[in-house]
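*Asks:* Show me the folded form of this:
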Amino acid sequence: MLNTKVARGLLLGAAALGALAGSVASASAQGVVNVYTNREPGLYSATLDEFTKATGIKVNAIFSEQGLAERIKAEGENSPADVLITVDIGRIQEALDLGIAQPVRSEAVAAAVPAHLRHPEGLWTALSMRARAVYASKERVKDTAITYEGLADPKWKGKICTRSFQHQYNIALVAAMIVKHGEAKTEEWLKGVKANLAKKPSGGDRDVAKDILAGVCDIGLGNTYYVGLMTNGTNPDQKKWAEAINVILPTFENGGTHVNVSGIVLAKNAPNRDNAVKLIEYMTSPEAQRVFADVNYEYPVRAGIAINPLVKSFGELKMENMSLAEVAKNRAKASALVDKVGFDR
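*Replies:* Have a look, this model is predicted:
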C-alpha cells in the first residue's frame, strides 16, 4: 500500500471538494479536476499525484464506499463532480442508470483500452481488471485447470466455499454465464454449484482462503488481487491463508477467463470537462497503468504493461472477450436467478 502521507493528502482533497460543492464558480476554476471515488484513497493517490505533476492540474478527491453516484444525481447541475471512479461493472451500470454520465470521445482512450472494456457509446472506460479466479487447496486439490461450468460437477460436492452470490462480484459472473449460455442453462449451473457447497455462502473472498486452510472446503471463488493483498499485507493470519491456496484462472468452456473492472465515468455536468478528459486519458496511459498493475495487484487494461510478479505467477490470463456492457445488462436477470434457486439460503 502507499504511504499514509499521500493517502492523507487525498482525503484532505476530499475536504476541499466538500467546500466546492457549495460554489459552482469555485468548482469551475481553471486547473482543477474533481474526483468522486469509492475505491480506497491509497489505490489512486500516487497516480493522481503524478497526473498533477505532469499536467499542473490540481486534483480534489472525495472518497466514500457508498452513495457517490446517488450524490452526483442529487447535486444535479450544481455538482462539482467531474469524474466518478468506481469498482465493478454493476456500480458502473448504476451510474449510467441514474443518468449521471456523458460520453467521452478520445482517440487516446480508444487506442489504449480494448473495445469490450469500454462502453460502446463512450459512457465509461475500464481502468484495471481483476479475474474471478478459483482458490484451490495446495494439499487436497491436484487440478490445475477448471472451467466455471465445471464448478457444478458433482466431484466437488461438499467442497466449495463462496461469499454471497448476490454480491456484485458473483452477480457479474452469473450475468456473464447468462450472456454465454442463456438463462435456462445458467439456472441449472447455479443449482449444481449450490449442491456442491460445503457451507452457506458467507464472508468475503479472503474468508474463502481462510476456510480452505481450515479444511472447511477445498475450492472457492475469489478475485485475484486479494491474494496479493493477503500475501504482502501486514496480517500474519492472512499470509497463512494465502499460502494455503493455489490460484487457478478458470475459463468458460471454449472461452476465456471472466474479468471485472474498475472504471471511470465522466460526470454529466462536469464543470471541468476538458481537465476531466485529460485525467481519463492519463489513467489509461502507460505510467498510470503500471501503478495499477504493480501496486494494486490488478491486470492493466492497456497492452504491453508488465504485470506484478505475484499475479504473473498465477499463469497467463486468457481473457473472455465478452462485452462487459452486455454483462451489465444481464445483472438483474442474474440476481433473480440467484434468488430463484435459493443459492444463499
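*Asks:* CA only for contacts and neighbour counts going forward, please
*Replies:* Will do.
*Asks:* Show me what counts as buried in stretch 11-31.
*Replies:* Leu11, Gly13, Ala14, Leu17, Leu20, Ala21, Ala27, Ser28 (16 or more other CA atoms under 10 Å).
*Asks:* In a markdown table: these, plus distance to Leu324.
*Replies:* Formatted as a markdown table, the entries for the buried residues of stretch 11-31 read as follows, by distance: CA to CA, whole Å:
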| residue | distance to Leu324 |
| --- | --- |
| Leu11 | 31 |
| Gly13 | 32 |
| Ala14 | 30 |
| Leu17 | 31 |
| Leu20 | 34 |
| Ala21 | 32 |
| Ala27 | 32 |
| Ser28 | 33 |
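*Asks:* So which of those sit within helices?
*Replies:* The subset of these located in helices under the criterion DSSP state H comprises Leu11, Gly13, Ala14, Leu17, Leu20, Ala27.
*Asks:* Run through the strands of the stretch 101-250 of the chain in chain order.
*Replies:* Using DSSP state E, counting those that start in this stretch, the strands of the stretch 101-250 of the chain run over 101-102, 125-137, 160-161, 219-223, 245-248.
*Asks:* With respect to Thr284, which of the ones you listed lies nearest?
*Replies:* With CA to CA, the closest approach to Thr284 among the strands of the stretch 101-250 of the chain belongs to strand 125-137: 6.3 Å.
*Asks:* now the closest one, how far from the chain's geometric center?
*Replies:* 8 Å (CA atoms, centre = their mean, to the nearest Å).
*Asks:* Between strand 219-223 and it, find me the angle.
*Replies:* For strand 125-137 against strand 219-223, the angle by axes from the mean of the first three to the mean of the last three CA atoms, to 10 degrees is 160 degrees.
*Asks:* can I get the strands of the stretch 101-250 of the chain in a markdown table with mean neighbour count?
*Replies:* Rendered in a markdown table, the data for those read as follows (neighbours: other CA atoms under 10 Å):
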| stretch | mean neighbour count |
| --- | --- |
| strand 101-102 | 22 |
| strand 125-137 | 26 |
| strand 160-161 | 30 |
| strand 219-223 | 26 |
| strand 245-248 | 23 |
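*Asks:* Columns distance to Gly315 on top of those strands, output as TSV?
*Replies:* Compiled in TSV, these are given as follows (distance: least, CA to CA, whole Å):
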stretch	distance to Gly315
strand 101-102	36
strand 125-137	11
strand 160-161	22
strand 219-223	14
strand 245-248	8
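*Asks:* Next, the second sequence, to be compared with the first:
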Amino acid sequence: MQPIFHRVMSTSTALGLLAGLGIAGGMGLPLGIASAEAQDELNVYSARHYEADDALFSGFTKETGIEVNIIEGSDEELVTRIVNEGANSPADVLITVDAGRLWRADQEGVFQPVESEVLEERIPANLRHPDGHWFGFSTRIRTLYYNPEIVDEPPQTYEDLAAPRFEGLVCIRSSSNIYNLSLMASLIEHHGAEKAEEWANGVVSNFARDPQGGDTDQIRGVASGECGVALANHYYYMRLVRSDDDADQEVVENTELVWANQEGRGAHQNVSGAGVLQNAPHKDAAVKFLEYLATDEAQAYFANGNNEYPAVESALDNPVLEEFGRPKLDDVNVSVYGENQPEAQMIFDRAGWK
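*Replies:* Alright, predicted model coming up:
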C-alpha cells in the first residue's frame, strides 16, 4: 500500500539542485511543496530519520484528511532553509530531536507561540517551551551502562563518572554531541558552572579512549571490555534488546543498564519535539498536527517505533520499556538545556573533552 503522505526530496539534495539552477538559499516553493492556497495540506520539515515516523504522518492524514508533505534533512540544514526562505517559506512544522536543537532553532526566530488547551493538558510543562514555541512529544533518557566483569561497584549517578575508581574505564561521545551538551547544561543548572567543570575534568581523566562513535558504539565498547562504563540514550540499548541478531544479544548479555540518580533528582531526560513555524501558511493544520502528536495513538508510535518513552505517560505500550520500567526523571524544564548550551561547550573545551 502506498503511503498517504508525500516524502519530498531531502533538503541536502534539494539545495544541491537549486544551487545548480542558480537559486540561492532554497527560496520560493520548490519541489512540489503545497502553496498557501491548498489548506488541505501540511508541510513538515523533519530532522527525525526513523521509518516508524511514517505511521505518524499516515495516522494524521487518516484522522483529518490533511495530506502531509515531508522534507527531511539535518536540523542545521532545515533551519537554514527556513531562515533563507523567509516569509515565502512553505514550511508549517519543524520536527527535531533534543531540546538543545529546538533552542537553537528558536534562537533563529523560526517558531511562533501556540496556545492549545490540548497540548497544555497532555504535555507536561517541563517538556515544552514556557511560551509554547515548541513541545516535546517523546522522551529519551541518558543512561549509564557497565560491564559487570570489569566493574564491581557500578556508577549510580552521572557524577560518579568522574570518580577516581573509574580511571581509564569511561567511554563517551564527543563534547560537540548535542546529547552531551544537554547533559552538561543540566549539570550547570543543578550544580553551577564551577562544579560542572570539575565534573568534566574528572570524566576526561577517566577516559578509556578518545571520544568516538555514536551511542551504540559506547555500549558495544562496554560489552567488549574496551570500557568499563559508558553513557548512551536508552533507546539505543532497547534496539539491541529487541534485535534478533546474535551479536546484538551478546552485547546485551555482557552489559548492565543503570538508571542514573534515582536516589536524587532523577535521570536526565531530553525530548524529541516540534513547533509551528513563524510563517506557516497552514497554521490551523499545523496546530492540529501537534495536537495529534499528543494523542494516545501517536504517542504509542513514538514508544513502539523508536523505543522512546511517550511524553504522555499513560500512553506507554511497549513491552520492553515496560520491562525496564519508567525511572524517576529529572523534572527541570528542558528548555534550560539550550539556555546553558554555550557555557556547556566552553566548559568542555577548557576540560580538553574532544
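*Asks:* rewinding a little: between the strands of the stretch 101-250 of structure 1, which gets nearest to Asn3 of structure 1?
*Replies:* Shortest distance between Asn3 of structure 1 and the strands of the stretch 101-250 of structure 1, using CA to CA, is found for strand 125-137: 21.2 Å.
*Asks:* what span of structure 2 lines up against the closest one?
*Replies:* When strand 125-137 of structure 1 is aligned against structure 2 using TM-score structural alignment, it corresponds to residues 135-147.
*Asks:* same check, this time on stretch 196-211 of structure 1
*Replies:* For stretch 196-211 of structure 1, the matching stretch in structure 2 spans residues 206-221, with TM-score structural alignment as the criterion.
*Asks:* before we move on, what about stretch 328-340 of structure 1?
*Replies:* Under TM-score structural alignment, the match for stretch 328-340 of structure 1 is residues 338-350.
*Asks:* repeat for stretch 293-306 of structure 1
*Replies:* Residues 303-316 of structure 2 are the counterpart of stretch 293-306 of structure 1, counting by TM-score structural alignment.
*Asks:* Then stretch 43-54 of structure 1?
*Replies:* Stretch 43-54 of structure 1 corresponds to residues 52-63 of structure 2 when matched by TM-score structural alignment.
*Asks:* from the middle of its chain, how far away would the matching stretch be?
*Replies:* Stretch 52-63 of structure 2 has its average C-alpha position 19 Å from the chain's average C-alpha position, going by CA atoms, centre = their mean.
*Asks:* mind listing what's buried in that stretch?
*Replies:* By neighbour count with 16+ other CA under 10 Å, stretch 52-63 of structure 2 contains the buried residues Asp53, Asp54, Ala55, Leu56, Phe57, Ser58, Gly59, Phe60, Thr61.
*Asks:* burial count for the spatially closest residue to the fourth one that is not a sequence neighbour?
*Replies:* Setting aside the residues directly before and after it, Leu56 of structure 2 is nearest to Ala298 in space (CA to CA, 6 or more residues apart in numbering), at 6.0 Å. With neighbours defined by other CA atoms under 10 Å, the count for Ala298 of structure 2 comes to 21.
*Asks:* where exactly do the helices run in the stretch 151-300 of structure 1?
*Replies:* In order along the chain, the stretch 151-300 of structure 1 carries the following helices (DSSP state H, counting those that start in this stretch): 168-181, 183-195, 205-214, 224-232, 236-243, 273-283, 286-295.
*Asks:* Quick one: closest of those to Trp124 of structure 1.
*Replies:* Shortest distance between Trp124 of structure 1 and these, using CA to CA, is found for helix 273-283: 9.8 Å.
*Asks:* Go through the closest one and flag the buried ones.
*Replies:* Within helix 273-283 of structure 1, the residues scored as buried using 16+ other CA under 10 Å are Arg273, Asn275, Ala276, Val277, Lys278, Leu279, Ile280, Glu281, Tyr282, Met283.
*Asks:* Just send those residues back as a markdown table, with distance to Pro114 of structure 1 too.
*Replies:* Written out in a markdown table, the entries for these read as follows (distance: CA to CA, whole Å):
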| residue | distance to Pro114 of structure 1 |
| --- | --- |
| Arg273 | 23 |
| Asn275 | 23 |
| Ala276 | 21 |
| Val277 | 18 |
| Lys278 | 19 |
| Leu279 | 18 |
| Ile280 | 15 |
| Glu281 | 14 |
| Tyr282 | 16 |
| Met283 | 14 |
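*Asks:* wait, what's in contact with Gly192 of structure 1?
*Replies:* Each residue near Gly192 of structure 1 by CA atoms under 8 Å, 6 or more residues apart in numbering is listed here: Leu151, Ala152, Asp153, Pro154.
*Asks:* In structure 2, what residue corresponds to the second one?
*Replies:* Per TM-score structural alignment, the equivalent position to Ala152 of structure 1 in structure 2 is Ala162.
*Asks:* Trace Leu317 of structure 1 over to structure 2, please.
*Replies:* Residue pairing (TM-score structural alignment): Leu317 of structure 1 is matched to Pro327 of structure 2.
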